[in-house]
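Novice: how would this look folded up:
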Amino acid sequence: MTDPVARLLPWSSPDGKPCFLVSDGTGYVARVADAVEAEQLASALDLIAEAQCLFAARGWTSGELQLLAVELTEALVEVHRVATSRGARLCCCDDQSSQREASPAR
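Specialist: As a prediction, the model looks like this:
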């Protein structure tokens, strides 16, 4: 079992503040967060494909470009949040691994 780590969740509180979960990563809320992150990343991939098709067609309107820019911005914010959350947990995991390796065997 791993030590509890503070995890930035992929959603905010009703007043827009970041939400964190302190757990070992195996509980229900952690699994829900994993599923939400997976959906956010999949949606971002779908949006990238949509943007590529739109640009390849070269027949876009200013309204389509504006909507695409808004959707891409929202997806980028979500993907950045996932990357920040996962990156922070990697650092914690690396620190814990280093501490375990440095500890003398008993």
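Novice: use CA for all of it now, contacts and neighbours both
Specialist: Fine.
Novice: Ala33 and Ser12 touch, don't they?
Specialist: No - look at Ala33 against Ser12 with C-alpha atoms under 8 Å: they stay out of range, at 11.8 Å.
Novice: more neighbours: which of the two?
Specialist: Neighbour count, other C-alpha atoms under 10 Å: between Ala33 and Ser12, Ala33 has more, with 19 against 12.
Novice: show me the residue at the heart of the chain, geometrically.
Specialist: Among the residues of the chain, Val82 comes closest to the average C-alpha position under C-alpha atoms, centre = their mean, at 1.4 Å.
Novice: wouldn't it be in contact with Ala38 here?
Specialist: No - contact criterion C-alpha under 8 Å: Val82 and Ala38 do not qualify, at 9.2 Å.
Novice: before we go on, could you also do this sequence so I can check it against the first one:
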Amino acid sequence: MTDERESLLPEVLRLLPWATDTGKPCYLSPAPEGGVLTALADRVENQHLRDAAEALGEARRVLADPAAGALALRLALTACARALANALRVAHSRGLRLGAEDTGEGSGHDRQPRGT
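Specialist: You can find the predicted model right below:
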């Protein structure tokens, strides 16, 4: 019964762009006309994608600087890891809503990056 229920979740529920305080995924049963929580999730997804673009730009600046030290590299990599995890969660959620098959392998939507 659990496998059957879990296989229905992506078709009925929206994976939200945040997790519980224990790292578990959050889902929303969206109303056909949208709603406040749907609009908030859309805004958070868009912010995650803007953050990813910003982290990528910063990482490129650090990598282009031959004098960049270990701390600058570590900070840029940490920001990129966090942004990539969030962007993958957004991509996974949007893919589910478009009807893409969810293999559950390597999607990263249920994992939080370490050190965040």
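Novice: what residues are up against the counterpart of Leu41 of structure 1 in structure 2?
Specialist: Counting by TM-score structural alignment, Leu41 of structure 1 corresponds to Leu49 in structure 2. Each residue near Leu49 of structure 2 by C-alpha atoms under 8 Å, 6 or more residues apart in numbering is listed here: Ala83, Asn86, Ala87.
Novice: can you check Arg89 of structure 1 too?
Specialist: Counting by C-alpha under 8 Å, 6+ apart, Arg89 of structure 1 makes contact with Val5, Ala6, Arg7.
Novice: one more pass at 7 Å, please.
Specialist: When contacts are counted by C-alpha atoms under 7 Å, 6 or more residues apart in numbering, Arg89 of structure 1 touches Arg7.
Novice: who wins for most neighbours among the contacts of Leu49 of structure 2?
Specialist: Going by other C-alpha under 10 Å, Asn86 tops those with 26 neighbours.
Novice: my guess is it contacts Asn46. True?
Specialist: No - checked against C-alpha atoms under 7 Å, the pair Asn86 of structure 2 and Asn46 is beyond contact range at 10.4 Å.
Novice: so what sits against both of the two?
Specialist: Joint contacts of Asn86 of structure 2 and Asn46 (C-alpha under 7 Å, 6+ apart) do not exist.
Novice: quick one: secondary structure of the residue lying farthest from the centre of structure 2?
Specialist: Computed with C-alpha atoms, centre = their mean, the residue of structure 2 farthest from its C-alpha average is Ala67, at 31.9 Å. Secondary structure, DSSP: H, G, I helix; E, B strand; the rest coil: Ala67 of structure 2 is coil.
Novice: ok, the one 10 residues further on next?
Specialist: Going by three-state DSSP, the secondary structure assigned to Leu77 of structure 2 is helix.
Novice: where does the top strand by length along structure 1 end up in structure 2?
Specialist: Determined from DSSP state E, the single longest strand within structure 1 is strand 5-12. Under TM-score structural alignment, the match for strand 5-12 of structure 1 in structure 2 covers residues 12-19.
Novice: sorry, back to before: now the angle between strand 5-12 and the host helix or strand of the residue nearest to the centre of structure 1, please.
Specialist: Per DSSP states H and E: Val82 of structure 1 is located in helix 62-102. Going by axes from the mean of the first three to the mean of the last three C-alpha atoms, to 10 degrees, helix 62-102 of structure 1 is angled at 170 degrees with respect to strand 5-12.
Novice: circling back to that earlier point, mean deviation of the longest strand of structure 1 from structure 2?
Specialist: Its aligned residues in structure 2 lie a mean 0.9 Å from strand 5-12 of structure 1 after superposition (mean C-alpha distance after the TM-score superposition for structure 1).
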